[in-house]
Each structure stands twice: as structure tokens, then as C-alpha cells.
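*Asks:* Sequence first, predicted model second:
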Amino acid sequence: MPATVLPEPAIEPVWTSQEGSMARDTALNRWPRIVQAMVDDVTFAAKSANEPQRLEAEELTKSLDSIREEIVADAALKPLERDGSSDIQRYNDQLVSLGTVSWLNSPWLFAECYMYRRVQSLFARSKGWKGYDIFKRQKDESLVKSRAAVEELATHFVENVMNARLGGRSSHAEEQKLLFLEMTQIALWGNATDLSLLSSIGVDELGSLQGRNAIEKNRRNVVDDASEAVWSYLAKPTRANRRIDIVLDNAGFELLTDLVYGAYLLESGQADYVVFSVKDFPWFVSDATHSDIDSLLEHLDNSVLFPNRKYIEPLVRRLRCLFEAGSMTFRSHPFWTEAASFHDFETTSPGLFKCLRSSALVIFKGDLNYRKLTMDGLWPHETPFRAALGPLGAGSGIRILALRTNKSDVCVGVEDPVRLESLTRESPKGEWLRDGKHAVISFSDGS
């Protein structure tokens, strides 16, 4: 008998018109600054460009500045110009279905995706700036500034995973579990670029009370923590060729934590191969693209930028080896840069949906993926995660793990009323929803 799929929940997505919301603040304050930074980037890059590119850059900056002025003036959203990609029509169809909407009075998720897609269309329709990553300079600078965290992560992986080979020691089940919890915490908090948040326990401490206490301390700010359930699922004997998919969020240091997490899942025997999903083009400032993976490894190979080579070199060698062997691969798909909620996954991209259904586990990283998973709706916080997933929850057949630090108003899975009351009391203005210091490790087995 086929599993029963839950009906679409009656929850509306958050709008940029909602006073006091993160959506409103983002539209009013952050979007104009982000677009201005784009103008500044193109202006800087044009200084070293050839004459045709410089002339075209002037037009690009005018168009970008026009977008910024529209946001400030709360102009109506207008149809996207065609650039040869099929998703343009889907954006415009969504816009028609919404009726008359403006920058400060529209569904937040749609308007934000629309903004980045409109910017991409400018470059896609250009001659000398096709494929230009308007955010690359910021991504590279962020990685270089994270040198201490990179060195600490490399040390942790080489000593506790590569050298210890804990994954192959079946007699040490408790150590394997604790290492999984630790590595999952690293993947979760990777966008903090500060591993001082983590215990970084040593291999000799994994089975000790000290190791357990350190990991528990790190989990206190995880308001929905399903890591034990995920471990129980992954630790079960399974068929060969088990694939785990990781839908990436940010480039830079967070991307490194994700690659290391994928390598750990392979070393520990929890995955036979790992597939990373990247964006087709520059997206939401720091989201990872195919070229960001290459750039990351090239930066780590640079002994001037990263002079402490003891652990970084063996880490990079291992990552390159896993990519070359096909144990780790990456792919992109237009769906990841569309404005659709993931609730529309099966109807919008049935092929990708079917592919992910065959995965042993799909790990969604970051705030934007979490917003799309939950339809960017202001659910009651005690709503179970699998209920907020709608068609991707019960009966979907997709096993989902969301690793997300809280940076927007939507958050579900806080099913303990005592914990929810405590959070409300400690953060009367809802700071725990946005401060990046609280997080979720949410899991649905799709059954």
C-alpha cells in the first residue's frame, strides 16, 4: 500500500510588508546595500577590463543602480527580460499569479529570488561579462580571513578521521557516534567561521566523559536536535552504493566544512559516495557554485595564503583524491535558483525529485534551503518538522536532514513546550530566531 502524502498545509509565506519581520528589515535595509555593493564591484573590476568591457560595465552599473532605486522607491515588480533560460518564464508566471506586488509588499522568498535572478539576467545578456561572479571577491576575502578556522578544521579532520580511522573500528561504536555528533556540529556551525564554538575534542577523548560533555555543551543552542535519530538511521546496516546528497549553502569556509563532512561520511563508511549540489550561477551573495569548489582547493594549495601546511596539505590531497576517484562529485540544477518553495518540488522538477528520492539521505544546508523546505511560512514553532515539509514530509520517500543556523523568522520543530517557553522568555523580541547563535538539526525519514 502506498504511503499517504499529507495535504498542502494552510500556511502563508511571510511578506516583506509585515512590520517587525526579518523580511521587512531585509527589504528596507539589506537589499539596497547588497545591490550597491554589486555596483561597486563592477566599477572596481572594470578598471582592469578592456575598452568594450568598460563601456558595457557602465551600462551594467546603471541597470544595477536602477534596481536599487526601485527597491528604495518600493516600485512594482516587473517581468524579467528573457536571457535564453527557461526559468525566466516560470518567474514571470509566478509574478502574474501574485497580481500587483512591489518590493516592500510581496512574498519575501519570491522577491529575494527575483532580485538575484534579475541581476543574473543582466550578466547573462551581456557580451563581455557573461559568467562573471559579482560576489567572488567577497567569497575569496572571507575564506582568507578564516585562516585560523581552516587550520583548526584541517587538524581536526586529519587527526580524528584520517589518522584515527575510527570509521573502520566497529568495536568502538560509542566513539563512532560521538565523532558523528562532532562532525555534524562542525557542518552545522560552519558559516560561523569560528570553530571556537566547537569542542574540537581529540581522538583520545571521544569515548570519555569529557568528550561527551563537550559535545553536549555545543548542542545546547540547537533548538530542534534530531542528531541522535540521524545517527540511528545511518548506523543501520544497509545496501551497498549508498549515496548521500548535500545541497550546499555558502562558499568559503562553510564550503570547506561541507566538503570535510562529505569526506568524513565516506571515511566512516556511512556513505559510499557523496554528491554536492551547487548553484548554476552567483546567488544570494555567497552561495557555492561549481567554480567555488575549484577556487577553494586552489586557495588552500597556496602556501602564502595558508602557510601552516602540516594538516592542510594532507586534507587537500584527500579531498582531491575523493573527487578524482568519483567518491565525491558535484552537480547543478536550475531548480536550486528558482523562486519556488520546495513544496512544489515534485511538480516543478520531477526528474530531480526522483533522483533525490533514491538518495539515502539529502542534507540541506543553510537558512535559504530551510526557508524553502518550510515554504517560508510563519508556522507555530512547535510544529513538527515533517509537518512543515508538506509534500516532502510524511509519505514522500525522501530522507531529509536540515542543518541550519537561525537567521530568519521561520523555525519549527521546537516540540518541547518548556524549551519554547524558555526561549521566549530569554528572547522576548524573538532574537533566537535570527541571531545565528541558535540552530536546528532537523530530520524527516520520509515514511
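*Replies:* Ah, there it is. Numbers count the residues shown, from 1 in each chain.

*Asks:* make it CA atoms for all contacts and neighbour counts henceforth
*Replies:* Noted.

*Asks:* counting contacts, what elements does the lengthiest helix in the chain pack onto?
*Replies:* Assignment by DSSP state H gives helix 51-73 as the longest helix of the chain. Helix 51-73 is packed against helix 31-46, helix 108-124, with contacts defined by 3 or more Cα pairs under 8 Å, 6 or more residues apart in numbering; DSSP states H and E.

*Asks:* Use this one as the comparison:
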Amino acid sequence: MESLSKEPSSESDQPEDDHPVKSDSEPNKISRALRTEFDAKYQIVNLQTPLNAFMSGHYKQSFAFFTLRSRLPVILTNAIDTLTRDKSELVAQFASNDFAQAAREELKIIIGLISQLKYELQTDKPFHNFTGEEPDRELWNNFISHLPNNERTFYQASSLHAECYLHRKLHSFLENSIFLKSYDYFAKVKELALTDSMEDVLALTKHTRRSENNLEVFNELLKINMWSNCNDVASEAVIGKQTNRQVLENVSATDEYVIVNQAAEIWRCLDNQKRKKQKQVDFILDNAGYELFSDFILAEFLIEKGLATKVRFHVKAHPWFVTDVTERDFKWTLEYLSQHADYIISLIGKKFLQFIDEGKFELVPTSHFWTSPHAFYSMTHTDPDLYKSLQQSKLLVFKGELNYRKLLQDVCWDSTQETSTCLRGFLPSNICVLRRVKSEVISGLAEGVGQALSRKDPHWMVSGSYGVIQFVDGTREFGY
């Protein structure tokens, strides 16, 4: 999950403690006065998120506040800029000559709706019901109606709810249009996330041929997959896009940044002696691009080494959090790889398509639960069929930041709290989490690790420089 394709660099767009004021110049005084006025008007308190509270823009010293104040407006601005820049192209693509003028008028309307949503975000307005033809309209309206009155605005709500609402509204403007129903504001961004990484794709492909079937290789693949999230369009991590091949050449060099690594437990979960038993593994995907390719590589290893007989991939029902994988992204990636000019890349793409044909890879029919505001513990009553489907799996692999936040309900847990406790009963099967840490939501750390990291780097929880490979054992409950 990623939040934007570009970020402003001005001081006012960064957390205040990142940029201490160096002088009492008039612009600085004005800036502080405006921030103080905003805080007072929208009841923002200059505190960190309290322990066991939901992450929220209500707390100014939280990454949630920074996201709402600085990151989300940029997403909406980027969408407006894309529609404006590509207007002629979009009209030609989605409307015949007879309806070109009508399509242009509709584009203006959509741009206006996005601008209105941006205004509502920046002025802490309440969430509105969905009134169009959204297939999940009832789900969303029921959710909004059951929120407490003081948790229905952008800054007072849980940041998980606020961000999901914003992205859902953004897509609703398209699906309720006449001409642009199938358009994705960020399709080009996602395509570039792959096409700009083809040298890394080739390197990863070559690196993973003829791999051994043992824990050491499996552990290496998990770390490569977890760090592949650094290729998202907003990455600012120490281990970023420019170091992919360095990671491949010496994966162990990243070990100091992997603050939980339960690869051995995940390996034991999959490497049992019941070779004839069908073993299904489910991937709940995050980003398109190089990360999705890395997901395919990890899934290929599971199939070829007998750790799984089928890998099922769960994608988002519609464009979501900019770079999340949709059905269109999934299929486009496989076709692009299979038709690539490089023979090795083409061969691996064709192999993945063959796995689809053989039923070794499966694209799961989309569920609107993954694009709902609900934390995962509510799945048992919100989408019981999806929960039952996940119970058929030997291992559930949850990718990325948003999935992690939904697993833990976006709560500021004590970092040493057992992850199984934080799941609040959500345990359809064994769970694996591969995540770069990009918010103050975390659990399962050893005693003293969080404090040591805070002394070393006060912003370690939001930098994306650290990662976790975590496992929650579901066998005792479900008897695998």
C-alpha cells in the first residue's frame, strides 16, 4: 500500500519535530500561527497517540496527522493533475466523436468532485453516505451510520477509516460516471512501477533459478519479498529501489533492519511430511509493479518445492491506495512479462501464465471486504464466506502496511504485545506478515527492541527502513 506518487518538500508539509524553527522570522511566525489556528479549530491536540488508542489525525505528533495534513491532499491533487493533463487522451479513449463534448463536461464534473473532497479533507468535514451505483454502497453506509458522532470526520475518526473513506470516494466518482467507469487514475503509475524496474526483474529472475529447497533459501526469499515493497512510488527507506540488486547480492546485509524474523516458524508450518495432502497458500497482495513480481517469485518457490500445491492471490476490487493490485493490474503484469523482448523475462511470464492454466496459481474473485473500512477481526460477521474460504488455506500471507494496520485495527499497541492478542480472534489459519514498518502500529517485538530503536532513530516507526517477517500459529485452533 502506498499513499502518493510525489510528495511536497516544503517545511510546512513535514512533521514539526522534523524541522525545528531556526529563527523567529516573520514567515515562521505566520506559519506557526496558522498551524495553531488549525489545531484549535479542529480540536487537534499536540500529543503522540496514546497507548491502546486508535491512530487518528486528532493527535498532532502522529504519522496519521501527517498523512491527513500532507500526504492525502497530494494524492487528490495528483488525480486532478492527471485528469487535466490527459484530458484529450481520455476523451479520445473513452468517448466517440459524437460524445466528445459530453465526456469533456463529465471530466470537469469529476475534477470538481475531487476538489470538493480535498476541501472536505482539509476542513475536517463529516463523512457522507454513498448514493450512487456502488456495489458496496450498503456496506459503507451501514458502517458510517454506526460510527459514533465524534468519529465521523477526517481528523477525529480512526485514520484507517478516514483513509479508506477517501480512497473509496475517489473511485466512486469514476464508477458513477458515464464515460470513465473503467478508468484508473493511477494505472500509469502502477505500470511504471514495473517497467522502470525491469533490470531488477531480470536480476531477481536469474538469482532465483535453481534455488535449493531449504530454510536458508526460503528465509532469503521472504526478506527479498518484504524489501520489494521499497519499490513503491513513495519509498523513502534506507533500503530503497536503488539497492535491489545489492539486496540480492547480500541479503544478510539487511538483517539488522529486520526487527522480527520468524521465517523458521513459517518454514515449519509449510514443510511437513504430508506431501500428498493438498496445501493451499493465500497471498493478500499489496503493491503492483516489482513487488507483485516478487510475490510471483515467492509463490513459484512454494509450488516448485512442494510447500504448496496451489497459491491463491487476493486483489482489490477497484483502484485502492494508489498502487494496490487490482484484477486489471494482475493480468496486465502477466501479459507484459510474457510478451517482453528479453527471452528470460518472457519465459518466466509464460511460466506464470501456465501456472494459472494448471490451477497452481489462482486469481481469487474479488471481494469488497478488502476495500472496506473494516479491520480484519470483523470478517467473520461482515463477510463470513470470505472467512470460510481463508480457513481452507494452510498459510495466509499478508503483504504490506495497510494489511498490517487492518490486522491490528490501527491501534497503538504496546510493541511487545503478542500479535495473536492484537488480532482479536481473527485467525482463520496460520498467518504470515511481510511488512515494512511505516506507521506507529506494531506488535510482537522482543522486550527492549522498540526502546533501543527509538534511541537510535526517533522516527524508526515511520521511516520504512525496518521490516518484520511475523508468524501467528493457527494450528492449535484448527488442527492442521
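*Replies:* Thanks, I have the structure now. In this text, all values refer to a predicted model and were calculated from it rather than measured experimentally.

*Asks:* hang on, the earlier thing: any idea of the angle the very next helix or strand once past the longest helix of structure 1 forms with helix 108-124?
*Replies:* Moving toward the C-terminus from helix 51-73 of structure 1, the next helix or strand (DSSP states H and E) is helix 87-98. Here the directions of helix 87-98 of structure 1 and helix 108-124 differ by 140 degrees (axes from the mean of the first three to the mean of the last three Cα atoms, to 10 degrees).

*Asks:* So for helix 87-98 of structure 1, what gets flagged as buried?
*Replies:* Residues 87-88, 91-92, 95 are the ones in helix 87-98 of structure 1 that count as buried (16 or more other Cα atoms under 10 Å).

*Asks:* Out of those, which is nearest to residue 72 of structure 1?
*Replies:* Of all the buried residues of helix 87-98 of structure 1, residue 72 of structure 1 sits closest to residue 95, with 19.7 Å by Cα to Cα.

*Asks:* tell me the contacts of the counterpart of that closest one in structure 2?
*Replies:* Mapped onto structure 2 by TM-score structural alignment, residue 95 of structure 1 lines up with residue 144. Counting by Cα atoms under 8 Å, 6 or more residues apart in numbering, residue 144 of structure 2 touches 127-129, 152.

*Asks:* Could you grab the helix/strand/coil label for the residue mapped onto residue 416 of structure 1 from structure 2?
*Replies:* With TM-score structural alignment as the criterion, residue 416 of structure 1 lines up with residue 447 in structure 2. In three-state terms, and counting by DSSP: H, G, I helix; E, B strand; the rest coil, residue 447 of structure 2 is coil.

*Asks:* Not counting residues beside it along the chain, what's closest to residue 447 of structure 2?
*Replies:* Distance criterion Cα to Cα, 6 or more residues apart in numbering; nearest residue to residue 447 of structure 2, sequence neighbours excluded, is residue 416 at 6.1 Å.

*Asks:* and the counterpart of the one you found in structure 1, what element?
*Replies:* Under the alignment (TM-score structural alignment), residue 416 of structure 2 maps onto residue 382 of structure 1. Per DSSP H and E: residue 382 of structure 1 is located in neither a helix nor a strand.

*Asks:* Could you do residue 291 of structure 1 as well?
*Replies:* helix 290-300.

*Asks:* Tell me the counterpart residues of that helix in structure 2, please.
*Replies:* Matched against structure 2 by TM-score structural alignment, helix 290-300 of structure 1 falls on residues 327-337.

*Asks:* Give the residue farthest from the middle of structure 1.
*Replies:* Distance from the C-alpha centroid of structure 1, by Cα atoms, centre = their mean, peaks at residue 51 (37.6 Å).

*Asks:* for stretch 139-156 of structure 1, the distance to its chain's centre please.
*Replies:* 18 Å (Cα atoms, centre = their mean, to the nearest Å).

*Asks:* Can you check which part of structure 2 it sits on?
*Replies:* Counting by TM-score structural alignment, stretch 139-156 of structure 1 pairs with residues 190-207 of structure 2.

*Asks:* From one end of the matching stretch to the other, what's the distance?
*Replies:* Using Cα to Cα, to the nearest Å, the end-to-end distance of stretch 190-207 of structure 2 comes out at 24 Å.

*Asks:* How about residues contacting that stretch?
*Replies:* So stretch 190-207 of structure 2 is in contact with 231-233, 244-245, 248, 288-290, 293-294, 297, 323, 329, 333, 344-345, 348, going by Cα under 8 Å, 6+ apart.

*Asks:* I'd say residue 475 of structure 2 and residue 428 touch.
*Replies:* No. Taking contacts as Cα atoms under 8 Å, residue 475 of structure 2 lies outside contact range of residue 428: 9.8 Å.

*Asks:* Who has more neighbours out of these two?
*Replies:* residue 428 (24 against 14; other Cα atoms under 10 Å).

*Asks:* For that one, which three-state class applies?
*Replies:* Quick answer, by three-state DSSP: residue 428 of structure 2 is coil.
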